[in-house]
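Undergrad: Attaching a predicted model along with its sequence, questions to come.
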Amino acid sequence: MPIPEDVTGEEIDKDVRQELQSLPKTLAEDVAKNLVMVARLIDEDPEGAYGYSRVALRLASRVAAVREAAGFAAYASQKYGEALAEFRAARRMTGNVELWPVMADCERGLGRPEKALDMAGAPEVHKLDKAGQVEMRLVVAGARRDLGQLDAAIVTLQSPELASNSVQPWTARLRYAYADALLAAGREGEAREWFAKAVEADKGGSTDASDRLAELDGVEFVDAFDENEGEGEDDAEPHQAAAEDAEDAEDAEDAEDAEDGEDGDKD
């Protein structure tokens, strides 16, 4: 796959760059460039990111960072079985537990919420940092919802992190998930309150909380371009009608003149 000229491979994280040092220099550069493209495209073009991850995987399948990147690209493309396999491979290589929550979410994606709940009770969860534990909580709540256990999902999300006024990287997503669960349970008033709190924390626009809040408030967004275009069409109709009326008047006048001419000839 083509690599844009502005991509050098130097953009990748220094820890990943160190991992790639085990490869021949030229190969390491090629792998790095493909990993940069994965990171660049994964949010806006998951399938494109997936394509670059496959190239990197073909070039350096024994590098943990490559297996992890391939896992996230597959995950973003909803290829959950493939993503889970790559995450497992990366974890075997590093021994890290950081991928445990996303591995559990892959189980959800594969239609196995019970397996995700089993993973939530594993010893690995206690080794996660705060961000990982919050992520695991989100996965568990999702699994409960998959099983139709809305009340359990709501209780799962009720945590010190949710109650805290401190804004952390996970705050917006946690508040959003809680609001969404409340709404699914028919608790619209509380849901609106928490969507509003999610908006307050979501400075980077990682959720559509503002849209959900507007929807609850009954706000409808109209495309100004379409509206103006419609007005132009409406305005055109009277002008067209006026032109047609003028033509009819001219035709009538011509007919009258012709009739007068014929009478003159008869005379």
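TA: Arrived safely.

Undergrad: Going by C-alpha atoms from here, please, whenever you check contacts or count neighbours.
TA: Will do.

Undergrad: what helix or strand is Gly218 on?
TA: Per DSSP states H and E: Gly218 is located in neither a helix nor a strand.

Undergrad: ok, structure two:
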Amino acid sequence: LRVARHLAASVEAATVNPEISWQHAKAALSKASRVGIIREAAAEAAYNAGHFAEALIEFRAARRMRGIKEYWPLMADCERACGRPMKAIEMAGDPLVKNLDHASRVEMRIVAAGARMDMGNLDAALATLQCPDLTVTSVEPWSARIRYAYADVLEQMGRPQEALEWFHRAAAVDADMLTDSDQRIRKLEGKSSDLDTEDGYLYDDLEDLDDAEDFEKE
């Protein structure tokens, strides 16, 4: 009964307070570590709370106990978060990836691109995301996520106008607001506006300078 209560509390707190969710999941885990669904809940709670080393342990256990292949991208992301981007890239090339469902394959591509960004290989990160899924017409959550990831790489590469376009494309299919595309758009549009304003001031200054020179000639 106590395990069930902790599990229910973990689920309830997941979107409100990930750390509290993780604490409840740990409490349930301490009482029922041999139950696959408990290991799964603990893995997800640890991941959402940013405890990636613990999440990796629990994902491995849950995958072993329950045989769920779709944990693979999350495990790779944990490797990346733990400072092992090369391991994440190796996992992306594992034959197992071909047997994942479509959403998980896209997620694996996003993780691999992120790992390449971590290693400073921005061109490789961008190339990793350049696939049919990037432009396909879909409102599935993975569509917003891959477009967002693509925009993020473009911004990191110093290509803000292209990044802005792709953040808009991500926002257009992000009905569940899984990304902060709107915030990134406002930030980039604000920078663009500031630049336009500065250019305007510069233009006014040049006009004033021309007027002054004409006045001196007279």
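TA: That came through, no problem. What you see is a predicted model; the values in this text were computed from it and never measured.

Undergrad: what span of the first structure lines up against stretch 49-63 of the second structure?
TA: Here stretch 49-63 of the second structure aligns to the first structure at residues 77-91, judged by TM-score structural alignment.

Undergrad: Show me the contact partners of the matching stretch.
TA: Outside of stretch 77-91 of the first structure, the residues within contact range by Cα atoms under 8 Å, 6 or more residues apart in numbering are 46-47, 50, 64-65, 67-68, 70-75, 97, 99, 103, 106-107, 109-110.

Undergrad: Mind doing that once more with 7 Å?
TA: Stretch 77-91 of the first structure has contacts (Cα atoms under 7 Å, 6 or more residues apart in numbering) with 46-47, 64, 67-68, 70-72, 74-75, 97, 99, 103, 106, 109-110.

Undergrad: Please identify the residue in the second structure that aligns with Ala122 of the first structure.
TA: So, by TM-score structural alignment, Ala122 of the first structure is matched to Asp94.

Undergrad: tally of neighbours for that match?
TA: For Asp94 of the second structure, the count of nearby residues is 10 (other Cα atoms under 10 Å).

Undergrad: How about Arg5 of the second structure?
TA: 14.

Undergrad: Next: Glu47 of the first structure.
TA: 18.

Undergrad: Same question for Met37 of the first structure.
TA: 23.

Undergrad: Residue in the second structure paired with it?
TA: Matched across to the second structure, Met37 of the first structure falls on Ala9, judged by TM-score structural alignment.

Undergrad: Its match: what's it in contact with?
TA: With Cα under 7 Å, 6+ apart, Ala9 of the second structure has these contacts: Ser21, His24.

Undergrad: Can you give me the distance of the match of Ala122 of the first structure to Ala212 of the second structure?
TA: Separation of Asp94 of the second structure from Ala212 of the second structure (Cα to Cα, to the nearest Å) stands at 69 Å.

Undergrad: residue ranges of the helices in the first structure, please?
TA: 14-20, 25-41, 46-59, 64-76, 80-94, 100-109, 113-120, 130-146, 150-157, 160-163, 171-184, 188-201, 209-216, 224-266 (DSSP state H).

Undergrad: Please identify the most buried of those helices.
TA: Stretch with highest mean neighbour count among the helices of the first structure: helix 64-76 (a mean of 25; mean count of other Cα atoms under 10 Å).

Undergrad: Report the inter-axis angle for that helix versus helix 80-94.
TA: Helix 64-76 of the first structure runs at 160 degrees relative to helix 80-94, counting by axes from the mean of the first three to the mean of the last three Cα atoms, to 10 degrees.

Undergrad: Can you pull out the residues in contact with helix 64-76 of the first structure?
TA: Contacts of helix 64-76 of the first structure (Cα under 7 Å, 6+ apart): 16, 42, 46, 49-50, 53-54, 56-57, 60-61, 80, 82-84, 86-87, 89-90, 93-94.

Undergrad: wait, what's in contact with the residue sitting nearest the centre point of the first structure?
TA: The structure's the first structure has its C-alpha centroid closest to Asp43; by Cα atoms, centre = their mean the separation is 6.7 Å. Under the criterion of Cα under 7 Å, 6+ apart, Asp43 of the first structure has no neighbours.

Undergrad: Same check on the one 10 residues further on?
TA: Taking Cα under 7 Å, 6+ apart as the criterion, Ser53 of the first structure is in contact with Asn34, Leu35, Val38, Ala69, Ala70, Ala73.
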